[in-house]
Structures are given as C-alpha cells and as structure tokens.
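Q: my questions concern the predicted model and sequence given below.
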Amino acid sequence: MAANFSQGLTIGDLADRTGLAVSAIRFYETHGIVHPVRNAGGHRRYGRHDLRRLSFAMAAQRLGFALGKIAELLADLPDHKAPTKRDWTRISNGFRADIEARIAALEDMRDKLDGCIGCGCLSLKSCQLYNPADVKGEEGPGPRNLVITTD
C-alpha cells in the first residue's frame, strides 16, 4: 500500500523505505534522530525529512561515528523540515576533520607496526607500537592493555 505523504509516513512506511526495523526507528527516535508527530489517534507520523535524517544516521554509523555524536549534530537542525544543503555541508565538514584525524592515527599506527614486523615479539624495549621506551615494565609483569584511540 502506498504511503499517503500528506498525512505523513507511518512507522511501517518509514521501515519499508529505510530498511530499518520498526524497533530500530523507535530506538533512533529515543536518541533524537527523528521527531514524529502524533495524529488524532495518537499514532506516530513521520515526514519525508525523517527519511533523510535516518539515512544520514545510518551512513554516519557505518563510518564509525557514535549515535550520540550523530544526534548531537542533528540536534542543531530543524526537527520537522528537511535539512538544507548548507546544513549537510556544515555537518560533513565536521565529519571530515574527524575522519582525517582517524586516518592520521591509523597511518601512525601502521608506520610503527612496520618496525615490529621483523621481530614479532612486540616486547622489546625499542617497541614503538605497544611499549615505547619500555614504560609498561614499570607497571609490573605480564601484558598490559593496548588502547588505540583517535580522540
């Protein structure tokens, strides 16, 4: 059955158009990604703009962005109208800086990893990836946590 856009999309219509489960749409709603209105019967109705917001959120998550960050960026946009090209450009510029930082961190890790491939032990005092300057030895015997962040 075709959606009646003048009355808004039902949650089922939105699920069909986005490929998301109804429960996922409700989850996104609780995080402020979409903002349905209620009709006279109390049923959720979504606008076409919600298709764009959900699609954007799904794409951003695939790029590794946390839902909280996505919701934070979308919170600055109008709830019940389609974001403009200018809005998306501003958001994408923020994402671009984050992606560039991730690329730099990955390149740094790759370059340090190249120095360890020859020995394979990763525990030498000179290991630049896991234990630069053998600082982990001061924390006691045994392996230590490796946490690589891009923040």
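A: Nice, thanks for sending it over.

Q: C-alpha only now, for contacts and for neighbours.
A: Will do.

Q: centre of the chain versus the longest helix anywhere in the chain, how much separation?
A: Taking DSSP state H as the assignment, the helix of the chain that covers the most residues is helix 85-114. If you compare the mean C-alpha spot of helix 85-114 with that of the full chain, they lie 13 Å apart, counting by CA atoms, centre = their mean, to the nearest Å.

Q: so for that helix, what gets flagged as buried?
A: In terms of neighbour count (16 or more other CA atoms under 10 Å), helix 85-114 has its buried residues at F95, I99, A105, L113.

Q: next, give me the two most distant ones among those.
A: When CA to CA is used, the two most widely separated members of the buried residues of helix 85-114 are F95 and L113, lying 26.6 Å apart.

Q: middle-most residue in this structure, spatially?
A: Central residue check for the chain by CA atoms, centre = their mean: the C-alpha nearest the mean position is that of F65, 2.0 Å away.

Q: in three-state terms, label that residue for me.
A: Taken by DSSP: H, G, I helix; E, B strand; the rest coil, the conformation at F65 corresponds to coil.

Q: surely V22 meets T10?
A: No - the pair formed by V22 and T10 falls short of the contact definition of CA atoms under 8 Å, at 10.1 Å.

Q: use this one as the comparison:
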Amino acid sequence: MTTIDPDKKALTVGEVARRSGVAVSTIHFYESKGLIKGWRTDGNQRRYAREVLRHIAIIKVAQRTGIPLETIRENLSALPEGRTISAKEWRVLGAGWRAELDERIARLQRLRDELDTCIGCGCLSLADCPLRNPADALGADSAGAVFLDRPAEAGYDAVSTSKPTP
C-alpha cells in the first residue's frame, strides 16, 4: 500500500468529487486513463493527494478546448508529483498546447467562413455550392467531411474538387 505523509491530508474520492465538481465515476475514469493517481489505504479505500484537484481542473480546461485525453495525460505525466505546479510549469504546459489550439482555431474560422455562404441558402444550385463533391471526386482521398476537414495549408480551394498542385 502507498502511504502518505500524515501531515498532508489525503482526500477521499467523494471529497475529490465534491471539491472538483466532477462525478466519482469521472475520477475513476481519469485514474484508469492515467490522468490522475491515487492509492488504497490498508482498509482498501481510495485516497488522493490534494494536488489532484489542480490536475482535474487542468483536465477539465483542456477537455473544454478539445485537447485529446492522451495529449493531456502525456503533459500531466511530465509534471512533478507531490506538489502543486508552479506558474512557470503551467506556462510550459500551456505553451505545449498553444500550437494545437491555434490550428484548431484556424480550422474553425475556415469552417465558419466557408459556411457563411451556405447558411440559409438552401444550396439551391450545386453549381454555386462551395461544398459540392461532383462525381465523388474526393472519394479516393478520404470519406466524410472532406471539404471542411482539409487543412488550409494543404492549399485546397473550397470550390475546387481537385487536389492542390505541389
């Protein structure tokens, strides 16, 4: 069994749930995915260090911005154990997510801009629809929302159905 410094109060799963605002099942899920760590007492009860509250707050913020759990786990595993992260460590963690967030923002802005002409138009004319895919021209590349999913830097034109030329 893992022990904890008796001067440092360990939290039960219920206390963590109440203080973090997430369900007990979510805490167990986070632990099963390696996002947080706990231990069992000699009486087989789950306990968590107080720092887990900060980790859960980070997880919630990161999830809200769409960062995948695996990326969150990798970043959290690089943080020191047994203490709350410093402001400098938080900046480093945030900087690691910045490029991914910037790319996601760019994709969403592109989607918004491409949909501006579609929303409310009813696509009465396929000749004018920027999201058309005549004869499944993009079917060989992938399935799904091909026009809206393409990275802008790949050079695709919303109206064109051909691949960009290098």
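A: Yep, it's here. Here the structure is a predicted model, which means the values were calculated and not measured.

Q: superposed, what's their TM-score?
A: Aligned and superposed, the two chains score 0.76 in TM-score terms (TM-score structural alignment, normalised by the length of structure 1); 142 aligned residues with a CA RMSD of 2.9 Å.

Q: counterpart of the residue nearest to the centre of structure 1 in structure 2?
A: In structure 2, F65 of structure 1 lines up with I67, judged by TM-score structural alignment.

Q: show me what contacts that match?
A: The neighbours of I67 of structure 2, taking CA atoms under 8 Å, 6 or more residues apart in numbering as the test, are W97, E100, L101.

Q: distance of the alignment partner in structure 2 of T10 of structure 1 relative to G34 of structure 2?
A: Residue correspondence to structure 2 (TM-score structural alignment): T10 of structure 1 is matched to T12. Going from T12 of structure 2 to G34 of structure 2 by CA to CA, to the nearest Å gives 18 Å.

Q: what do you get for I85 of structure 2?
A: 18 Å.

Q: of the contacts of I67 of structure 2, closest to L138 of structure 2?
A: Out of those, the one with the shortest distance to L138 of structure 2 is E100. That distance is 25.9 Å, counting by CA to CA.

Q: can you pull the contacts of the closest one?
A: I67.

Q: now name the helix or strand holding the nearest residue to V24 of structure 2 once chain neighbours are set aside.
A: Sequence neighbours aside, A17 is the residue nearest to V24 of structure 2 in space, at 5.5 Å (criterion: CA to CA, 6 or more residues apart in numbering). Element membership for A17 of structure 2 (DSSP states H and E) is helix 13-20.

Q: mind giving me the packing neighbours of that helix?
A: Helix 13-20 of structure 2 is packed against helix 24-32, helix 52-64, with contacts defined by 3 or more CA pairs under 8 Å, 6 or more residues apart in numbering; DSSP states H and E.

Q: relative to helix 87-115, how tilted is the last one?
A: Helix 52-64 of structure 2 and helix 87-115 meet at an angle of 20 degrees, taking axes from the mean of the first three to the mean of the last three CA atoms, to 10 degrees as the criterion.

Q: over to the shortest one?
A: Here the directions of helix 24-32 of structure 2 and helix 87-115 differ by 110 degrees (the same axes, to 10 degrees).

Q: helix 24-32 of structure 2 aligns to what range in structure 1?
A: For helix 24-32 of structure 2, the matching stretch in structure 1 spans residues 22-30, with TM-score structural alignment as the criterion.

Q: more neighbours: V22 and T10 of structure 1, which one.
A: T10 (18 against 15; other CA atoms under 10 Å).

Q: let me see the contact set for the residue lying closest to the more buried one once chain neighbours are set aside.
A: With CA to CA, 6+ apart as the measure, R45 is the residue that lies nearest to T10 of structure 1, at 5.1 Å, once sequence neighbours are left out. Contacts for R45 of structure 1 (CA under 8 Å, 6+ apart) come out as Q7, G8, L9, T10, I11, P36, V37, R38, N39.

Q: cutoff 7 Å now
A: R45 of structure 1 makes contact with G8, L9, T10, I11, P36, V37, R38, N39 under the criterion CA atoms under 7 Å, 6 or more residues apart in numbering.

Q: which position in structure 1 pairs with A57 of structure 2?
A: Using TM-score structural alignment, A57 of structure 2 sits opposite S55 in structure 1.
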